[in-house]
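In: coords below, sequence missing:
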């Protein structure tokens, strides 16, 4: 297999270079925005880099291009189609993009916002609002209003209709168990709720032991379930609790079997809330793929972790813009229960606009 990278001023230019050399059977592996290096390139537009691969059999003979494309990974084919579609849209946008907004697009991209998303948000402002006589301060304020609208208002835990079951889902390594413990501690210490803990994350011994440690410190009962239907017994034993917090198995979002088990588990109860825990340090392509695996969940709320480790907050806007999830909490460290807070959209906007 041959793997190459192509760089262009925009996605369409990079794709044209790719197609010219590798042909239409090439597979898109990754696409990202890169900054031009060097002091004198500081004010230049970011470039788009597309990484692609093609199997050797497509390089040997033009006759081989009629080979069965089902041999190519299905997910990579979908990704290629998506990138090509976006490239066409971006190319069209570039022809009409307001040059007065470029400085704001550069600012958003430098703070982690996807180039295409930044372009879409700003171009929509340009279409709707006459910016001709606006000052820079007025334009920036308008942009901030629009970004905040895309992020949406924070929606923390709703306890108006307790008893309730709270599920925490997401990949391994994002701080899911610690986040559950932080919320449990706040509910016990500050609000004096009766809490029960359930863990279905029996794939990792460390996860069970971690939650067991938290349960002992907080003096909360913990039940361990190994199959989805075992939750019925655990819930019966917790029938006196106001809130039951459930730690689901954290493994790769590509594990379809695990996702289905999680789905079955959540469908066993009615009055519930589901929180998808994501690390803000995860790259957007991976983060987007994770969110899509949980699109079967109604009213999905997102908790972003590791804000203390993040260079930028762009992925928060990227996720909210693309997937229309509901923002809930931020975590910024390991301390329980202190390092968690209700998400503040104004704080995100300030970071994205370089005001922090």
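Out: Received the coordinates, thanks. In this text, all values refer to a predicted model and were calculated from it rather than measured experimentally.
In: Could you use CA atoms for every contact and neighbour count after this?
Out: Will do.
In: Identify the residue nearest the geometric centre of this structure.
Out: What sits nearest the mean C-alpha location of the chain, by Cα atoms, centre = their mean, is residue 287, with 3.9 Å.
In: which residues sit in contact with that residue?
Out: 278, 319 (Cα atoms under 8 Å, 6 or more residues apart in numbering).
In: ok, and here's another one to check against it:
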């Protein structure tokens, strides 16, 4: 048996050295983080100590001719060594996470690993090669010295007990599974090649759509790890894998529209995003498809002709309208609309990058269980501005978000970034000025098609 100790930067480095020097049947006994170098305890570098072992040629022949008594399990075949530079950072991180999670189990499985830091065993390891008998004696002696209050004689039965620990098939299986998983993570570039071309194309497409780099890496990495077939990933398979990741991301982030239990719907958002037109579309949908009686309240007294625009829509839809300027006005208007099933309140478009304007608007809104607050944002706005506005509004309570002007931009990635950072439900999209036609109910399939460019092909 050969036992070797490696000091490496990453687990893929260790895997490569172990396979090169000990062969594909080598077994990793333990992994441990350590620090080396430095001056007076400072500027030390983090490294990983890996202890691996393999059977010698003689012992391998003996194992073929008699019942299996080897101290270590057979290992699964490992892929060819992977150059560290070709392995994406996400996979190296995943391999390190798995190593950390399994560290305690490895220490429990192998007694020599538990005492590897002791001087006696370290001296054995530094010689690079030891016999099984010497290794077993050293392990038992060190364990005996560490026991407090008791002096135990190292007998033949103790050796047999220690050896029996190696025969725990369940724990051996866990080691094999961990090693196989680490090999899979380290070799996800299929040995020599990098990320498949089909996934690289989708990665570029998502980046061009304005999806954040963190979200793109998450989707692409998970899609690549889901690839279980042998051979290259074609375009169809790549799209299917990434589509699954996007659908998983959207789970729980898509709203069902205006709730049947809601009576007041507040529409808020910065100037120029199309709030008034969006209200007309939502009202028409509720009137014609759900047969609800609708009323309009507007507080947009800042923009020229804003009230007249909503009055025009109210006249076309045969909807009553009230103009308010204070919280008292809002309360009285709601009382006048007791006969209405649903009330839409239009708010003034202001520079809501300024939190003072947000606080002023909030004073007009009377939120309760029968109300919903929608934030309306334009997809033609900068992603950074959208996040700032959402952050200001979220302090006063938001429920759902509507994105407008989908037809005026080629990118829809910012809305994915926004619902990733804020607990908002994406409910509607608008893609034109026509009332009530240009209103889309957000669905996972619709959003995936928009993001991957399938609806415009």
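Out: Received, thanks. In this text, all values refer to a predicted model and were calculated from it rather than measured experimentally.
In: Report the TM-score for the pair.
Out: Structural agreement between the two chains, given as a TM-score (TM-score structural alignment, normalised by the length of structure 1), stands at 0.67; 264 aligned residues with a Cα RMSD of 2.6 Å.
In: corresponding residue for the residue nearest to the centre of structure 1 in structure 2?
Out: By TM-score structural alignment, residue 287 of structure 1 lines up with residue 386 in structure 2.
In: same question, residue 235 of structure 1
Out: Residue correspondence, TM-score structural alignment: residue 235 of structure 1 in this structure matches residue 334 in structure 2.
In: Buried residues in the helix or strand hosting residue 175 of structure 2, which are they?
Out: For residue 175 of structure 2, the enclosing helix or strand under DSSP states H and E is helix 169-186. Within helix 169-186 of structure 2, the residues that qualify as buried are 171-172, 175-176, 178-180, 182-186, counting by 16 or more other Cα atoms under 10 Å.
In: Let me have those residues in TSV, extended by distance to residue 453 of structure 2.
Out: Putting the buried residues of helix 169-186 of structure 2 into TSV (distance: Cα to Cα, whole Å) gives the following:
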residue	distance to residue 453 of structure 2
171	48
172	48
175	44
176	43
178	39
179	40
180	37
182	35
183	35
184	32
185	31
186	32
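In: ok, the residues you listed vs residue 12 of structure 2, which is closest?
Out: For the buried residues of helix 169-186 of structure 2, the residue nearest residue 12 of structure 2 by Cα to Cα is residue 186; the value is 5.7 Å.
In: any idea which helix is longest in structure 2?
Out: When secondary structure is assigned using DSSP state H, the longest helix within structure 2 turns out to be helix 89-109.
In: roughly how far out does that helix sit from the chain middle?
Out: What separates the centre of helix 89-109 of structure 2 from the centre of its chain is 19 Å, taken as Cα atoms, centre = their mean, to the nearest Å.
In: Can you tell me what sits against it?
Out: Surrounding helix 89-109 of structure 2, the residues in contact under the criterion Cα under 8 Å, 6+ apart are 10-12, 29-32, 113-114, 165-166, 171-172, 175, 178, 182, 185-186, 188, 217, 221.
In: hmm, try it at 10 Å
Out: 10-12, 28-33, 48, 84, 113-116, 165-168, 171-172, 174-175, 178-179, 181-189, 217-218, 220-222, 225 (Cα atoms under 10 Å, 6 or more residues apart in numbering).
In: Mind checking what secondary structure the match of residue 287 of structure 1 has?
Out: helix (DSSP: H, G, I helix; E, B strand; the rest coil).
In: Can you give me the distance of it to residue 178 of structure 2?
Out: According to Cα to Cα, to the nearest Å, residue 386 of structure 2 stands 44 Å off from residue 178 of structure 2.
In: and if you look at residue 350 of structure 2?
Out: Taking Cα to Cα as the measure, residue 350 of structure 2 and residue 178 of structure 2 are separated by 57 Å.
In: Also residue 318 of structure 2?
Out: 68 Å.
In: cool, and residue 204 of structure 2?
Out: As judged by Cα to Cα, residue 204 of structure 2 and residue 178 of structure 2 stand 33 Å apart.
In: Residue 254 of structure 2 now?
Out: According to Cα to Cα, residue 254 of structure 2 stands 37 Å off from residue 178 of structure 2.
In: Likewise for residue 286 of structure 2?
Out: For residue 286 of structure 2 relative to residue 178 of structure 2 (Cα to Cα), the value is 56 Å.
In: cool, residue 388 of structure 2 as well?
Out: Here the criterion is Cα to Cα. By it, residue 388 of structure 2 lies 44 Å from residue 178 of structure 2.
In: Run the angle between the longest helix of structure 2 and helix 169-186 for me.
Out: What separates the directions of helix 89-109 of structure 2 and helix 169-186 is an angle of 160 degrees, with axes from the mean of the first three to the mean of the last three Cα atoms, to 10 degrees.
In: ok, which stretches of the stretch 51-200 of structure 1 are strands?
Out: Across the stretch 51-200 of structure 1, reading from the start of the chain, the strands by DSSP state E, counting those that start in this stretch fall at 164-169, 195-199.
In: how about the ones you listed, which one is nearest residue 299 of structure 1?
Out: strand 164-169 (12.3 Å).
In: could you say what helices and strands the closest one packs with?
Out: In this structure, strand 164-169 of structure 1 packs against helix 176-189, strand 195-199, strand 243-247, helix 256-266, strand 272-279, strand 301-305, with contacts taken as 3 or more Cα pairs under 10 Å, 6 or more residues apart in numbering; DSSP states H and E.
In: quick one: what's aligned to residue 59 of structure 2 in structure 1?
Out: By TM-score structural alignment, residue 59 of structure 2 lines up with nothing in structure 1.
In: To clarify, my last question referred to residue 452 of structure 2.
Out: Counting by TM-score structural alignment, which is the criterion used here, residue 452 of structure 2 corresponds to residue 353 in structure 1.
In: Next, count neighbours for that match.
Out: Other residues near residue 353 of structure 1 come to 20 when the count uses other Cα atoms under 10 Å.
In: mind listing what it touches?
Out: By Cα under 10 Å, 6+ apart, residue 353 of structure 1 lies in contact with 104-111, 140, 143-144, 147.
In: possible to save those as CSV with distance to residue 15 of structure 1?
Out: Listed next are these as CSV, based on distance: Cα to Cα, whole Å:
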residue, distance to residue 15 of structure 1
104, 25
105, 22
106, 22
107, 25
108, 23
109, 20
110, 23
111, 25
140, 32
143, 30
144, 32
147, 29
